[in-house]
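Asker: based on what follows, work out the 3D shape:
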Amino acid sequence: MGSFSIWHWLIVLVIVLLVFGRGKIPELMGDMAKGIKSFKKGMADDDDDTRTVEHRSDETVSPSKEKAGKS
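Answerer: Predicted coordinates for the structure are as follows:
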């Protein structure tokens, strides 16, 4: 009862083809592939734009300079 027979899969395939049509499924897969590629490109661009700030331990900020910067 847990697994489907070949007839179940054939009926599901026929229903999917009737609902979406033969040309629509490859078009949907192509759009999905374009979306994945643009997502990966966006993630790579974010990694390139990330900058780190190096702090030196010999620099100190006095309280008077801190208040002057907030004004």
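Asker: contacts and neighbour counts: CA atoms only from here.
Answerer: OK.
Asker: the protein: helices as residue ranges?
Answerer: Along the chain, counting by DSSP state H, helices occupy 6-20, 24-49, 63-70.
Asker: now the angle from the second one to helix 6-20?
Answerer: To tie it back to what came earlier, the one meant is helix 24-49. Going by axes from the mean of the first three to the mean of the last three CA atoms, to 10 degrees, helix 24-49 is angled at 80 degrees with respect to helix 6-20.
Asker: here's the other one to compare against:
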Amino acid sequence: MGLSLPHLIVLALVVLVLFGRGRISEMMGDFGKGIKSFKQGMADEANAQQPPAPPAQQIPPPAASPAAPASETVIDASKPSNPQ
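Answerer: Prediction:
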């Protein structure tokens, strides 16, 4: 036993009388916004699962400095500095 066309028309008229035309329009608009938000959330989640893109350019490490710069004096510990 299903709903026939006359039953659906009577049901629609009762709902229209109870809620009014403006309220039904507002509810359908909210329903549409909810579906749109849901679809956007699903798309955002799918994008978040993708791995991030690698950086465009790698910065090279600084060059190693020499052990003793030319301006420093190296002292030989095998020779005493003040002979007595």
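Asker: before we move on, back to that, for the helices of the first structure, give me a markdown table that also has mean neighbour count.
Answerer: Below are the helices of the first structure laid out as a markdown table (neighbours: other CA atoms under 10 Å):
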| stretch | mean neighbour count |
| --- | --- |
| helix 6-20 | 11 |
| helix 24-49 | 11 |
| helix 63-70 | 8 |
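Asker: distance of residue 8 of the second structure from residue 34 of the second structure?
Answerer: 26 Å (CA to CA, to the nearest Å).
Asker: same thing with residue 23 of the second structure?
Answerer: 16 Å.
Asker: with residue 10 of the second structure instead?
Answerer: Applying CA to CA, the value for residue 10 of the second structure to residue 34 of the second structure is 28 Å.
Asker: now swap in residue 25 of the second structure and tell me
Answerer: Taking CA to CA, one finds residue 25 of the second structure at 14 Å from residue 34 of the second structure.
Asker: before we move on, what about residue 47 of the second structure?
Answerer: 20 Å.
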